[in-house]
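1. return atomic coordinates for the entry below.
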Amino acid sequence: MRNYLLPALLAVTIPVCAQHQESDSLALRQLATEVLTHSKAYSNLRDLTQQVGGRLAGSPQMVKAEKWGEKVLKEAGADTVYMQACQVPHWVRGAKEEVRIISRRRDFIPPLNVLALGNSVGSGPAGITAPVLEVSSFDDLEAKKDQVKGKIVFYNYAFKPEFIRTFESYGDAVRYRGQGASRAAKYGALAVVVRSMTHGANNLPHTGAMHYNDSFPKIPAVAIGLEDAELLSNRLKGESDMKLYLKTNCKMLPDTTGHNVIGEIRGSEFPDQIITVGGHLDSWDVNQGAHDDGTGCVQSVELLRAFKALGIKPKRTIRIVLFANEENGTRGGQKYAAEAKAKGEHHIFALESDAGGFTPRGFSFTMPAEKQAKIISWAPLFRPYDVYDFTSAGGGVDVGELYEALGTPMGELMPDSQRYFDLHHAANDTFEAVNKRELELGAFSMAGLIYLIDKYGL
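-> Have a look, this model is predicted:
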């Protein structure tokens, strides 16, 4: 969620007492030393990724991950740890997908490297054999709509390389993953193949959630690796009658029960004022879910551990939430926000880490200008740690539910984004892809921001 904020924000300043700046600088230095010296984030991430692994909503690994979350929050020293139940979707990938080129040429082509998109229906046991129609965009699909019926539509829409912040490339391209199947089914397509949401220099396909429009037939959808996307496109240029054989084995089972795993430090002065910090515990099934979003979970837990280790007694209640089912339903974030609203809770801020465990650059925010101006006044305290951007607009998906329900000011840790979409939703999102130092700097940055918000309010 990356939206609004006023350009005039940069002109707004709030003076900060020099004495306060000095004491706060010392407090942040203590937090940094504690995290960079004694952090448990990296070892916790190792346990989550290698003992639990991929933890798709509804899977047995989801249950193991929830037990892991309960354990690490207790070990970090949370005053209270509890589970918040919610119904989550139960999508199953099934046996490995198969997509093959059927050609009049006699050259051998290995099966294409694909992954079914999350929530997709399967092809049926016989698979689908059909001609292929390549389209470059939804506009191109509309222009070719009379050619779609009975074909497999291939969306070959590339990440735009000119965007420096790669989340902009993702935001531009992800509509083809999310909407592509239904928009092609409207004109009679039998299945879709979608160019993966990445600019990675490899052939790994990237899965991710797609959504059906119930007005049209539900057809299978797969993502294809970039090298094979280029191969398919090039073959189509010289062989217009080429076909694909596509077989997927996924299915959607009835909803099951998952949990947000929650740990709290009770506020010493204003316990009814709540600051939420979290990441999502679920991941896709094809990887270890390290950067997405194991790093966000362990950074959030590390914040709590560091506060406890330093004897910091926050004024307000700090609530660590390991959200359920962000990837293919956002049911955990919805449940958390709905219950907060039903209970009339007072949430003053919500922070999420769900953009990878890379070097932190700053935070994005969605909140009134005067509140963000207060945060910007603290920016000099973070510059010694090379954390400098406090002006970008945005906030995480799960805390976005709290923003929508209660208007809670929200933010998201903003790491360097250049490598994130090399591995987002792909098989290479593993523990080995995470740098310990970068992970810990992100955890400290979150802890420092929450320390200041708790101390001064918003």
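2. could you use CA atoms for every contact and neighbour count after this?
-> Will do.
3. which residue of the chain lies farthest from its centroid?
-> R106 (42.8 Å; C-alpha atoms, centre = their mean).
4. now that residue: which helix or strand?
-> Per DSSP states H and E: R106 is located in neither a helix nor a strand.
5. pull the contacting residues for Y187.
-> Y187 makes contact with 145-146, 148-149, according to C-alpha atoms under 8 Å, 6 or more residues apart in numbering.
6. what's the answer for G279, then?
-> By C-alpha under 8 Å, 6+ apart, the residues touching G279 are 293-297, 300, 321-323, 352-354, 398.
7. how much space is there between the residue farthest from the centre of the chain and R235?
-> R106 is 13 Å from R235, where distance means C-alpha to C-alpha, to the nearest Å.
8. thinking again about what came up before, the contacts of G279 in helices, which ones?
-> Those of the contacts of G279 mapping onto helices are 295-297, 300, 398, per DSSP state H.
9. and the residue nearest to R165 when sequence neighbours are not counted, helix, strand or coil?
-> Excluding the flanking residues, the one nearest R165 by C-alpha to C-alpha, 6 or more residues apart in numbering is S417, at 6.2 Å. Three-state call for S417 (DSSP: H, G, I helix; E, B strand; the rest coil): coil.
10. tabulate the ones in helices among the contacts of G279 (CSV), appending distance to L115.
-> Conversion of the ones in helices among the contacts of G279 to CSV gives the following (distance: C-alpha to C-alpha, whole Å):
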residue, distance to L115
T295, 24
G296, 25
C297, 26
S300, 31
D398, 25
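11. for W91, state which of those residues is nearest.
-> If you rank the ones in helices among the contacts of G279 by distance to W91 using C-alpha to C-alpha, D398 comes first, at 19.9 Å.
12. one more, for comparison:
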Amino acid sequence: MKLKYIALVLLCCLTIDNITAQKAKTDDQDVEMIRKIYDEALGKGESYQMLEFLTKQIGARLAGSPGAAAAVDWSKETMEGFEFDNVFLQEVMVPHWVRGQKEIGKIVNSKMGSVEVNVVALGNSVGSGPNGVAGKIVEVQNFDELAALGETGIKGKIVFFNRRMDPTLIETFEAYGGAGNQRGAGPSEAAKYGAIGVVVRSLTNALDDHPHTGSTNYTPNLYKLPAVAISTNDADKLSRMLKDDSELEFYFETHSQMLPDKLSHNVVGELKGSSKADEYIVVGGHLDSWDLSQGAHDDGTGCVQSIEVLRILKAIGYKPKRTLRAVMFMNEENGLRGGRKYAELAAENKEKHIAAMESDRGGFKPLGFTFTAEDKQVERIKGWAPLFVPYQIYKFDTGGGGADISPLATQGVPMIGFYPDPQRYFDYHHTAIDTFDKVSRRELELGAATMAALTYLIDKYGL
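-> The predicted structure is shown next:
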């Protein structure tokens, strides 16, 4: 009996030793593979060259525009050039909004006469036409103040929403969200009280002369007011002048209009899985950009990083178990039609997505990831965090994803948001200065490698 007990103890010890040795071997394999991923991205990376062509040769890519169509062709040709296993298009009808000729904005008062200011039409907004919009202006911080003034204080006037992004919030996307409803819903809220136009403070903490566009969304059955964003410097100027002269007037002229929907496409590249090809891991960014600039950080960087994830894994000889997809989504900026179409087709084709990752926070220094997933899935991802420490990647937090992948959430797909340093993103977001020269090659390549490393781990171990 005693001998049997000793034998059992020895067997257990050997089993534990074997498990420990296997785990160490697996961890060593992961360390080696992730090192290869970073070496490829930093030594032989293609993301910066891709971004240069996309931004400087194609440029602005608003949905429905010739630039967007050129970007679709470029994406398909680029992924075919990297010899991905499959590259295809998904048809999607997109809104076709055009800005028209350059906007005009002026403050008019008795002391200084006419003072020109920097304004741009909000995306999807109706135009004023050649006669413009002119009238007294009333400043509010939020919808409660608007309601308190009511029709008596608002009717026949231009409403000036001047709420700042909260500068005390370290998470700049939280600050953006806290100020965003004045742009998204402000024109319709002002229309309820008889306003004739809307001016919105640009959504940024930077103090400069560059107005930030972005979508507004009209409430059905309400009058559509012309609406513009004003630069932060000019917003402060307008606010100061209003305090000195309550009879101040404002004039703006825009020529934007919404045309009939146009046919466009998502672009999808694949590396086919070896043993679980019917399971999909998606990495993506949105191919469209606003019309004011090259759309470098928003979201050219996310697109090229997503393509680079597949290119890196193919280049180092990795054979994925599952099918990996790089998706260039169309129309995130003013409709989200591409993301919705992708999810619709995924459901229709009964595709099993085990994870979706999006890069849409710029190409800055990578800090980590955010997740919206089941607790056990989040814990698994957090368990890989030590593998990223050598690359100064430390953020593994819940609460994240991306706009384009969000329609997949109803299918139970774990959402992952690539998280770069957020402090400078809103300096450029939706402006004319979101250009190629604002992107660091080193930071862009580090981001692509970080995304590729997590994609590798999800593919190897699943969630």
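13. TM-score for these two?
-> TM-score of the superposed chains, computed with TM-score structural alignment, normalised by the length of the first structure, equals 0.95; 442 aligned residues with a C-alpha RMSD of 1.1 Å.
14. just to revisit the earlier point, which among the contacts of Y187 of the first structure end up buried?
-> Buried residues within these, counting neighbours by 16 or more other C-alpha atoms under 10 Å: 145, 148-149.
15. redo those residues as JSON lines? Include secondary structure and distance to Q84 of the first structure.
-> JSON lines is the format used below for those (DSSP: H, G, I helix; E, B strand; the rest coil; distance: C-alpha to C-alpha, whole Å):
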{"residue": "K145", "secondary structure": "helix", "distance to Q84 of the first structure": "46"}
{"residue": "V148", "secondary structure": "coil", "distance to Q84 of the first structure": "45"}
{"residue": "K149", "secondary structure": "coil", "distance to Q84 of the first structure": "46"}
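16. for K313 of the first structure, which three-state class applies?
-> coil.
17. just give me the match in the second structure for it.
-> Matched by TM-score structural alignment, K313 of the first structure corresponds to K319 in the second structure.
18. cool, E326 of the first structure as well?
-> E326 of the first structure maps onto E332 in the second structure, by TM-score structural alignment.
19. quick one: contacts for that match?
-> Residues near E332 of the second structure by C-alpha under 8 Å, 6+ apart: 286, 288, 338-339, 403-404.
20. that one and L408 of the second structure, how far apart?
-> Note on E332 of the second structure: its distance to L408 of the second structure, by C-alpha to C-alpha, is 14 Å.
21. neighbours of the aligned partner of G457 of the first structure in the second structure, how many?
-> Matched by TM-score structural alignment, G457 of the first structure corresponds to G462 in the second structure. Around G462 of the second structure sit 17 other residues, with neighbours defined as other C-alpha atoms under 10 Å.
22. I figured G462 of the second structure hits H353, correct?
-> No - G462 of the second structure lies out of contact with H353 (C-alpha atoms under 8 Å); the separation is 10.9 Å.
23. circling back to that earlier point, need the contact list for the match of K313 of the first structure.
-> Neighbour list for K319 of the second structure: 273-274, 313 [criterion: C-alpha under 8 Å, 6+ apart].
24. pick the one among those residues closest to K4 of the second structure.
-> Comparing the contacts of K319 of the second structure against K4 of the second structure with C-alpha to C-alpha places S274 closest, at 44.7 Å.
25. follow-up on the earlier one: most neighbours out of the ones in helices among the contacts of G279 of the first structure, which is it?
-> Neighbour counts for those were taken using other C-alpha under 10 Å; the highest belongs to T295, with 33 neighbours.
26. distance-wise, check the closest residue to G184 of the second structure other than its chain neighbours relative to N131 of the second structure.
-> With C-alpha to C-alpha, 6+ apart as the criterion, G184 of the second structure has its nearest non-adjacent residue at 4.1 Å, and that residue is T216. Distance, T216 of the second structure to N131 of the second structure, using C-alpha to C-alpha: 22 Å.
27. so who does the most centrally placed residue in the second structure touch?
-> What sits nearest the mean C-alpha location of the second structure, by C-alpha atoms, centre = their mean, is D360, with 3.0 Å. Applying C-alpha under 8 Å, 6+ apart to D360 of the second structure gives the contacts 285-286, 297-299, 301-302, 402, 418.
28. so what corresponds to it in the first structure?
-> Counting by TM-score structural alignment, D360 of the second structure corresponds to D354 in the first structure.
29. mind listing the helices for the stretch 1-150 of the second structure?
-> Taking DSSP state H, counting those that start in this stretch, the helices of the stretch 1-150 of the second structure run over residues 2-44, 47-52, 66-81, 143-154.
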